[in-house]
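K.L.:
compute the structure for the input listed below.
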Amino acid sequence: MNRRTALRRLLYIAGGALLLPACYRQSGKATIEMTNLEIEEEQENLLAELVETIIPSSDTPGGKELLLHLFVLKMVDDCHNPEDQKAFMEGIVAFSAYAHEATGQDFMEMDADKRLAFLEAIPEVADEQVKRFYAITKRRTIQGYMNSKYVMTDLKKYELVPGRYNGYFKMT
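P.N.:
Okay, the predicted model is just below:
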C-alpha cells in the first residue's frame, strides 16, 4: 500500500469520526444551548411552526427558513428577566393546550388558513399566559426578521447618513 493512500484514508476516517457526533441529534433536546430555559424538541418545533405562520415563506424566505424560532429562544433566554422567561415557558404549554382545546387539533396539525385564523383570534382570548407568550414571540420574531441577514442585505437599501448632495434641488 502506498503511504499517501494510507494517510489519505486515515484522514477520511478521522474526519468522519469527528463529524459523526455532529450529525447525531439526541431526540427530545433543543437545537441550541440555553442557560435559563428548558425547551424540549416538541416545543421548539411548535415555536418554529408559529414563527412560520407569523412570517410565511413566499418569494422571500419565511420565519422557519431564517431560523427565527432559534432567535426567539435565544433572545428570551438572554435578554428577558426571569418573570418573562417563566411566563414564556408557561405560555408555550398553555398555547399548545389552548390550540388543542379551541380547534380540536394540535397547532402543528392545522393547515395554514386555520393557523392564521387561530392567531388572529388570540387577542380575544381570556388566558393571559397565551396572550403574553404570543406577544413575546411575535415581537421577537419581527425583530429577528428585520435584523436578519436576508433583510439587511437584500431588502433594505441604505444611504450613508449625510446622504447625497443635490445641488440642483429646488426650494419653494
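
K.L.:
could you use CA atoms for every contact and neighbour count after this?
P.N.:
OK.

K.L.:
now the end-to-end length of stretch 33-41.
P.N.:
In stretch 33-41, first residue to last residue: 12 Å (CA to CA, to the nearest Å).

K.L.:
next, the structure of the following sequence, for comparison with the previous one:
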Amino acid sequence: MNRRSALKNLSLVLGTTALPNWAYQWNKQSLPAFQGPNSELLGAIVNAIIPETDSPGAKTIGAHLYIERMVKDCMSQEDQQAFQNGLQKLASWANKNYQKAFPLLSSQEQISLLTSLQNSTQPEENQFFKRLKGLTIASYLSSEYFLTQHRNYTMAPGFYHGCVPVQ
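P.N.:
This next block holds a predicted model:
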C-alpha cells in the first residue's frame, strides 16, 4: 500500500472526527466571546488611527477584534491590565473633556485626544499609545484586504518560478 495515501486518508478521517460541531461556520455573530466589553471603544480608536477613505478603515477590516485577541492571548496579565487601564483612561478623558463617550466624538476630537495621549509625559500613557498604534498597523498590514489588494499576495503554497523578474 502507498504510505503517502494511507497517511493522507488517516489524517482526513481523524481531522473530520476531531473537529467539533461548533467549529463550523465561524463568523463575528456566532462568536460573541471574541468581542470584549471594550470592543466599541477599541473600534472607534482604531478607526481614528486608520480611518475609512476610498479603502476600508481599520474597524471595517476588524483590527479591533485582532487587537482584543492579541491582548487576551499574547500578553501577560500585567500587560493586559495596563492595556485595559489605558483604554479606561482614554474613555475617562473623553467624558471629562467633551462630556461624551469616545465613539460619539467627532473625528477631530478623537484625534486631539489620541495626540494628547501620544505626547503625554506619563510613560505608561505613551507606552499604551505606542502599543495600540503598533497593533493597529500590524493588524491592518496583515489583513486579507491589504495583502490581496495592495501587495501581490497569493495564498500559500504558491508556485516556485525560478528565473522571473521581481515586481
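
K.L.:
list the contacts for the residue nearest to the spatial centre of structure 1?
P.N.:
With distances taken as CA atoms, centre = their mean, His69 lies nearest the centre of structure 1, 1.5 Å away. By CA atoms under 8 Å, 6 or more residues apart in numbering, the residues touching His69 of structure 1 are 44, 47-48, 51, 63, 141.

K.L.:
what do we get in structure 2 for it?
P.N.:
The equivalent of His69 of structure 1 in structure 2 is His64 (alignment by TM-score structural alignment).

K.L.:
how close does the equivalent of Thr137 of structure 1 over in structure 2 get to Gln29 of structure 2?
P.N.:
Superposed on structure 2 with TM-score structural alignment, Thr137 of structure 1 falls opposite Leu132. Separation of Leu132 of structure 2 from Gln29 of structure 2 (CA to CA) stands at 25 Å.

K.L.:
who has more neighbours, those two?
P.N.:
Just comparing Leu132 of structure 2 and Gln29: by other CA atoms under 10 Å the higher neighbour count belongs to Leu132, 21 against 9.

K.L.:
ok, average deviation of the helix or strand where the match of His69 of structure 1 lies from structure 1?
P.N.:
Element membership for His64 of structure 2, per DSSP states H and E: helix 63-74. Using mean CA distance after the TM-score superposition for structure 1, helix 63-74 of structure 2 ends up 0.6 Å from its aligned counterpart in structure 1, as a mean over the superposed pairs.

K.L.:
list of residues touching whatever helix or strand comes next after that helix?
P.N.:
Sequence-wise, the next helix or strand downstream of helix 63-74 of structure 2 (DSSP H and E) is helix 77-98. If you take CA under 8 Å, 6+ apart as the criterion, helix 77-98 of structure 2 is touched by 38, 41-42, 71-72, 100-102, 105, 113, 117, 124-125, 128.
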